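Colleague: Build me a model from this:
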Amino acid sequence: MSVPTKSPGDPGKTRRSHARANRARILDAAVTAFIADPDASMDDVARSAGVVRRTVYAHFPSREALVEGIADEASAALVAAMGDEAQQPDRPDLAVAVMALRTWPIGDRFRMLLSFARRELGEQRIHDLLGVVRDRDVRVVDHGQRSGVFSSYLSPTVLVALAESMTMTLLDQANSGEVQDSGESFAVAYLAVLGLTPADGARVVDEARHWLREHPDVPKS
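Modeller: Below you'll find the model as predicted:
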């Protein structure tokens, strides 16, 4: 008696893969739509994604859920961009510059969160979003203070909080076109908050760009 052979492929796996692809397409379309118009509707997002309205609602049952999905996507992208902590430079000033250059493109892509997610999700959600990198920043700044590289006029936690507020300001300025580089201004400003002169900060940022070129296996964005 012959044993029935299993048909190749896994229909369930295929459906899950298709659903993930649709979800990613919808999120990308939503980012684009909300950058163009913060009041874009779910229908606008569906048209931009090339799917029917029902597909959007299958993944995100409300506009708030869609905005939350974008925030979650931004959080995951930040984690991916940071890479493995063990792979960061040992020198704290260089580590800060590398982290700034890695994460700026993520903030730049999702900067429309500043224009409407604050209103729809609240300031606390934005604060929580940055929490995925905050602990590492605090550790690096603490190391820099203990080694004499960074100023100690404020605690590491307060300095990182200042840098986060500055990040919001710079992303707002990117929205208006005043900041147009790839994170160099952000990195120099961050290092200035930590006590480096702008000239020294610019030199460290140049080193960071070289370091990233030498470590292509480490995610940049």
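Colleague: From now on I want contacts and neighbour counts done on CA atoms only, so please keep to that.
Modeller: Fine.
Colleague: can you give me the helices in this protein?
Modeller: Under the criterion DSSP state H, the chain carries helices at the ranges 11-36, 42-49, 53-59, 63-82, 92-109, 112, 118-121, 123-146, 156-175, 184-193, 198-214.
Colleague: Any idea which of those helices gets closest to Lys220?
Modeller: Distances from Lys220 to each of these were compared by C-alpha to C-alpha, and the smallest falls on helix 92-109, at 4.5 Å.
Colleague: Just give me how far the helix or strand just after the closest one sits from the chain centre.
Modeller: Scanning the chain past helix 92-109 towards its C-terminal end, the next helix or strand to appear is helix 112 (assignment: DSSP states H and E). The offset between the C-alpha centroid of helix 112 and the centroid of the whole chain comes to 12 Å, using C-alpha atoms, centre = their mean, to the nearest Å.
Colleague: Alongside the first, I'd like the structure of this one:
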Amino acid sequence: MSTQESPARPDSVPTRERRSDATTNHKALLHAAQAVLAENPQASLDTIAQAAGLSRRALYGHFPDRETLLKEVIALGAERFNAIADVIEDTDPRVALARLAVRLWREASAVRAAANIALSEAHVAETVRSLAPLRRRVRELSNTGIAAGVFRRDVSPEVLAILIEETARATLRQTRLDAESGPSAIARVVLSIVGLSWTEQAELIESNPDIVDQA
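Modeller: From the prediction side, this is the model:
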């Protein structure tokens, strides 16, 4: 009497392989969420799942609801933004601020997704908490720039930091800036907010071309 092998059951897939697939899908969903939310902060879970090439059911296997997904997108973006702020070490606060703004802009969809989510009152407090290191760096630059006499002095460092944050957030959300014009535009916007004239901005960028040429 011959014995036939029974078909492999789904749960016979090696645990390591299942975990690898789950990790890949999780990353795909987060990447898709960043890209989709950068264009439309009100995008549905169906739209995000479709962009990731997965089913809605698969999405729910990773995120029980839209709120959970948004929180992880905020956390992921904040982690990257804070890391960028941590490596900006220029001693000239003008160069440091311009370089910080350009590097954040180069994060593209991650920046715009976080900025769009932050527009919702329900997520403002969480975004502020998540971006504490980045915001602290901006305040440090405001203090240093004013003390050195290279930033405007008609407002306090605290107010100037707020102006920088709000202006940068609005500018970073722009999708009309391309890879060629974007870096220079972003650098000039934040430099104008801290009080540099257009000629001073041009001179600074010309003296430090790597601000806008950075990869």
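Colleague: would you list the helices of structure 1 in CSV and tack on distance to Lys220 of structure 1?
Modeller: Supplementary listing: these in CSV, determined by distance: least, C-alpha to C-alpha, whole Å:
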stretch, distance to Lys220 of structure 1
helix 11-36, 19
helix 42-49, 26
helix 53-59, 29
helix 63-82, 5
helix 92-109, 4
helix 112, 21
helix 118-121, 26
helix 123-146, 14
helix 156-175, 18
helix 184-193, 13
helix 198-214, 8
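Colleague: Can you convert these into a markdown table and add a column each for mean neighbour count?
Modeller: Supplementary listing: the helices of structure 1 in a markdown table, determined by neighbours: other C-alpha atoms under 10 Å:
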| stretch | mean neighbour count |
| --- | --- |
| helix 11-36 | 16 |
| helix 42-49 | 19 |
| helix 53-59 | 16 |
| helix 63-82 | 18 |
| helix 92-109 | 23 |
| helix 112 | 22 |
| helix 118-121 | 14 |
| helix 123-146 | 16 |
| helix 156-175 | 17 |
| helix 184-193 | 23 |
| helix 198-214 | 17 |
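Colleague: Arg54 of structure 1 pairs with which position in structure 2?
Modeller: Using TM-score structural alignment to pair residues, one finds that Arg54 of structure 1 aligns to Arg57 in structure 2.
Colleague: same question but for Ser165 of structure 1, I mixed them up
Modeller: The equivalent of Ser165 of structure 1 in structure 2 is Glu166 (alignment by TM-score structural alignment).
Colleague: residues touching that match, list them.
Modeller: When contacts are counted by C-alpha atoms under 8 Å, 6 or more residues apart in numbering, Glu166 of structure 2 touches no other residue.
Colleague: so what's the closest residue to Ala46 of structure 1 other than its chain neighbours up against?
Modeller: If you skip the residues right next to it in sequence, Ala46 of structure 1 has Arg53 as its closest partner in space, 5.4 Å away by C-alpha to C-alpha, 6 or more residues apart in numbering. Listed by C-alpha under 8 Å, 6+ apart, the contact set of Arg53 of structure 1 reads Met42, Asp43, Ala46, Arg47.
Colleague: Identify the residues contacting Ser184 of structure 2.
Modeller: Under the criterion of C-alpha under 8 Å, 6+ apart, the contact partners of Ser184 of structure 2 comprise Val102, Val212.
Colleague: if you set the cut-off to 7 Å instead, what comes out?
Modeller: If you count contacts by C-alpha atoms under 7 Å, 6 or more residues apart in numbering, Ser184 of structure 2 has them with Val212.
Colleague: What's the match for it in structure 1?
Modeller: Under the alignment defined by TM-score structural alignment, Ser184 of structure 2 is paired with Glu184 of structure 1.
Colleague: Could you do Ala22 of structure 2 as well?
Modeller: For Ala22 of structure 2, the aligned residue in structure 1 is Ala19 (criterion: TM-score structural alignment).
Colleague: separation between its match and Pro11 of structure 1?
Modeller: If you measure Ala19 of structure 1 against Pro11 of structure 1 using C-alpha to C-alpha, to the nearest Å, the figure is 12 Å.
Colleague: again with Asp44 of structure 1
Modeller: As it turns out, when the distance is counted by C-alpha to C-alpha, Asp44 of structure 1 lies 31 Å from Pro11 of structure 1.
Colleague: superposed on structure 2, where does stretch 64-78 of structure 1 end up, distance-wise?
Modeller: Mean deviation of stretch 64-78 of structure 1 relative to structure 2 after superposition (mean C-alpha distance after the TM-score superposition for structure 1): 1.1 Å.
Colleague: In structure 2, what range does that stretch match?
Modeller: Using TM-score structural alignment, stretch 64-78 of structure 1 pairs with 67-81 in structure 2.
Colleague: Please compute how far that stretch lies from its chain's middle.
Modeller: Averaging C-alpha positions (C-alpha atoms, centre = their mean) puts stretch 67-81 of structure 2 9 Å from its chain's average.
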